[in-house]
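Student: Whatever this is, show me its structure:
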Amino acid sequence: MPAVIIGDIDTGLNYATNSQVWINQGEIPKGLPIKDVDGDLVITFKDLNAPYYYNAPYVRDSNGNGVIDGQDLLADTRWANGVDDDQNGYLDDLVGWNFVYGTNNATDINGHGTWIASIISQSAGPSTYIVPIQIIGNFPSGAWSQAVDYFTALAEGARRRRALRRNEQSLLWQCPGLVGRDDGAFQCRGGGYSLPGWGGKRSDS
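Tutor: Next comes the predicted model:
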């Protein structure tokens, strides 16, 4: 199954609860000899959580939850090194971006974005990766167009680096109000697209 990266443009994501967060390949510091353990041509959290003799020297379980996740990369100065490695204008955007506060930490503030991410992860399969993009905090940031531009550029950068294979897809996902399910596709007020193979349709109602 071809891999898919999806922009979860919402309230952010709880990094510790989702192992399918996309790691921005262009932001992986060149000085870290990370191994692609499963040979899928991209560095993911599956690789970072592989047995100790692979990538353990280059990661640290900073939050002590027993796995390497997005919070750990953001807390590790070897990864969040203060350098815009992919030169896209978003410093250390290893695991998404927060447009509410202008930081690289898109940690969820009320659970909605995490909930949507869990639905995507469970329904779209193991080859799907999520880019958390926070535009809603205690108030909406009004950064929808910026978020779309950010995700589009990130997906294009992944293609250029061959992180996405020839037939892979990049999809935007927004679901400000989940209203139901239609033949496997979730319908959302204000937008939202079904994923490949879900058999559903777009709903703007």
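
Student: C-alpha only now, for contacts and for neighbours.
Tutor: Will do.

Student: So for this structure, the centremost residue is which one?
Tutor: Val131 (2.0 Å; CA atoms, centre = their mean).

Student: Check the secondary structure at that one for me.
Tutor: Assigned with DSSP: H, G, I helix; E, B strand; the rest coil, Val131 falls in the strand class.

Student: Tyr52 versus that one, what's the distance?
Tutor: As judged by CA to CA, to the nearest Å, Val131 and Tyr52 stand 26 Å apart.

Student: and the end-to-end length of stretch 174-188?
Tutor: The first and final residues of stretch 174-188 sit 8 Å from each other (CA to CA).

Student: Let's see this one next, to set against the first:
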Amino acid sequence: MRMRAFRSTIVGLLAAAAALAAFPEDADTPTEGWNYGFRSVIDTAQYPIAQDKEGASGMSLEAAWKDIAHWPRLPSSGGDFSSEGRPDVVVGYIEGGVNYWRNGADQLIKKIYINRAEVMANPTCAARYQDNGDPWFNVLDFPGTPDHNGNGRLDPEDLIVECANGVDDDGNGYTDDISGWDFNNRQNNPHSQDVTYGHHNGQMLNGEAAINDGGTLGACPLCMVMPIRAGAEALDRTDDLAQAFLFAADSGAASIASLTADLGYSTFMRQAEEYLWRHDVLVAQSSNDFDSTDHQGGMYWPHAVAGNGVVKENEGGLPVPSCFPGSQFCVPGDDTTRTFRQRSGQTSWGTRHMVSVS
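Tutor: As a prediction, this is how the structure comes out:
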């Protein structure tokens, strides 16, 4: 019996080793290659413990913000400058969802991703479509849509209710995924019931969504944001989080900001990270080691850019030559300049900026 048990153990170990060996090794570069646009070089004399294993120093806020300093004031109707991003670029934001009632929702609504294939498949919604002249395909292109959530403004949640027809019109396996998805409750409205936390709205607003028309300036102000709810708030089941990552990538996100804490590890999550890497989707994830149940992917998954890998001006980076009214970048001593891996406690704050600049 002992010999049989020993043989069974050996067979099991060999099978596990074979499965591990069959999993593809990480390549030095993704299939298509990353193009950051702005490059910076680590000064190892100034930052002796800094590392750049994933080439993340290419996402240089230093270079980008020097260019931003020459911006004219940008109206919400457009603009085409090298550091702003593009209206066709989508950033997947994964956390606890979005709240269209408060916490900067008035600035968020025009920058929230709308799935054209799903919305335009509904004859009622398609008939309402009127290009409002701004660079984005957004909820403001559908005037006359009823205020279904009763918050007094036209927002993507109104489109979700109005345009849902019970059909998977784009054929991606998610019925009526009009503006993101909720993997916590497994439905098409990524609304957050939380009205006090406000973390998700603020991160989207300051990191990606805001536009310099008197509001807060984001790091990728022309980009769109796809809100994806992976959990009730930042704590997520690992398989739900993996599905959220795959959904974002397959829905066209160019990069993903994940401000989440995984409730466990899984092979599925590892495979999701690999899938994004091999499809040239950059992932920035929060990274704190709380030595607790909730783990954050930026500190252990290969190819994930760690959210606390941010160097602030008061830690030795170069200062931005100008600041902008209404922007957090005006705060003295709080200007992010580079994104290579130097110790920093700014994990959520850093994650949104790194993924935006990418």
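
Student: what's the TM-score for these two chains?
Tutor: Once superposed, chain against chain, the TM-score is 0.71 (TM-score structural alignment, normalised by the length of structure 1); 172 aligned residues with a CA RMSD of 2.7 Å.

Student: Residue in structure 2 paired with the residue nearest to the centre of structure 1?
Tutor: In structure 2, the residue matched to Val131 of structure 1 (TM-score structural alignment) is Met226.

Student: which ones are touching Gly157 of structure 1?
Tutor: Gly26 (CA atoms under 8 Å, 6 or more residues apart in numbering).

Student: which parts of the host helix or strand of it are buried?
Tutor: Using DSSP states H and E, Gly157 of structure 1 maps to helix 144-160. For helix 144-160 of structure 1, burial by neighbour count (16 or more other CA atoms under 10 Å) applies to 144, 147-148, 150-152, 154-155, 157-159.

Student: Can I get the residues you listed in JSON lines including distance to Tyr101 of structure 1?
Tutor: Output for the buried residues of helix 144-160 of structure 1, formatted as JSON lines (distance: CA to CA, whole Å):
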{"residue": "Trp144", "distance to Tyr101 of structure 1": "14"}
{"residue": "Ala147", "distance to Tyr101 of structure 1": "13"}
{"residue": "Val148", "distance to Tyr101 of structure 1": "17"}
{"residue": "Tyr150", "distance to Tyr101 of structure 1": "15"}
{"residue": "Phe151", "distance to Tyr101 of structure 1": "17"}
{"residue": "Thr152", "distance to Tyr101 of structure 1": "20"}
{"residue": "Leu154", "distance to Tyr101 of structure 1": "19"}
{"residue": "Ala155", "distance to Tyr101 of structure 1": "22"}
{"residue": "Gly157", "distance to Tyr101 of structure 1": "24"}
{"residue": "Ala158", "distance to Tyr101 of structure 1": "25"}
{"residue": "Arg159", "distance to Tyr101 of structure 1": "28"}
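
Student: what's the farthest-apart pair in the residues you listed?
Tutor: Maximum pairwise distance among those (CA to CA): 22.8 Å, between Trp144 and Arg159.

Student: picking that back up, and after the helix holding Gly157 of structure 1, which helix or strand comes next?
Tutor: Immediately after helix 144-160 of structure 1, counting by DSSP H and E, sits strand 169-173.

Student: what's that next one packed up against?
Tutor: On a contact count with 3 or more CA pairs under 8 Å, 6 or more residues apart in numbering; DSSP states H and E, strand 169-173 of structure 1 meets strand 4-10, helix 144-160.

Student: quick check, distance from the next helix or strand after it to the centre of its chain.
Tutor: Tracing the chain C-terminally past strand 169-173 of structure 1 and defining elements by DSSP H and E, one meets strand 177-182 next. Here strand 177-182 of structure 1 is found 22 Å from its chain centre; the criterion is CA atoms, centre = their mean, to the nearest Å.

Student: what packs against strand 177-182 of structure 1?
Tutor: Taking 3+ CA pairs under 8 Å, 6+ apart as the contact cut, strand 177-182 of structure 1 packs with strand 185-189.

Student: What is the strand it packs on packed up against?
Tutor: Counting by 3+ CA pairs under 8 Å, 6+ apart, strand 185-189 of structure 1 packs on strand 177-182.

Student: got the buried residues for the strand it packs on?
Tutor: Buried residues in strand 177-182 of structure 1, counted by 16+ other CA under 10 Å: none are found.

Student: Okay, angle between that strand and strand 185-189 too, please.
Tutor: Here strand 177-182 of structure 1 runs at an angle of 150 degrees relative to strand 185-189 (axes from the mean of the first three to the mean of the last three CA atoms, to 10 degrees).

Student: can you put the helices and strands packed on strand 169-173 of structure 1 in JSON lines and add distance to Asp92 of structure 1?
Tutor: Below are those laid out as JSON lines (distance: least, CA to CA, whole Å):
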{"stretch": "strand 4-10", "distance to Asp92 of structure 1": "17"}
{"stretch": "helix 144-160", "distance to Asp92 of structure 1": "13"}
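
Student: quick revisit: so the match of Val131 of structure 1 touches Ile178, yeah?
Tutor: No. With contact defined as CA atoms under 8 Å, Met226 of structure 2 and Ile178 do not form a contacting pair (10.1 Å).
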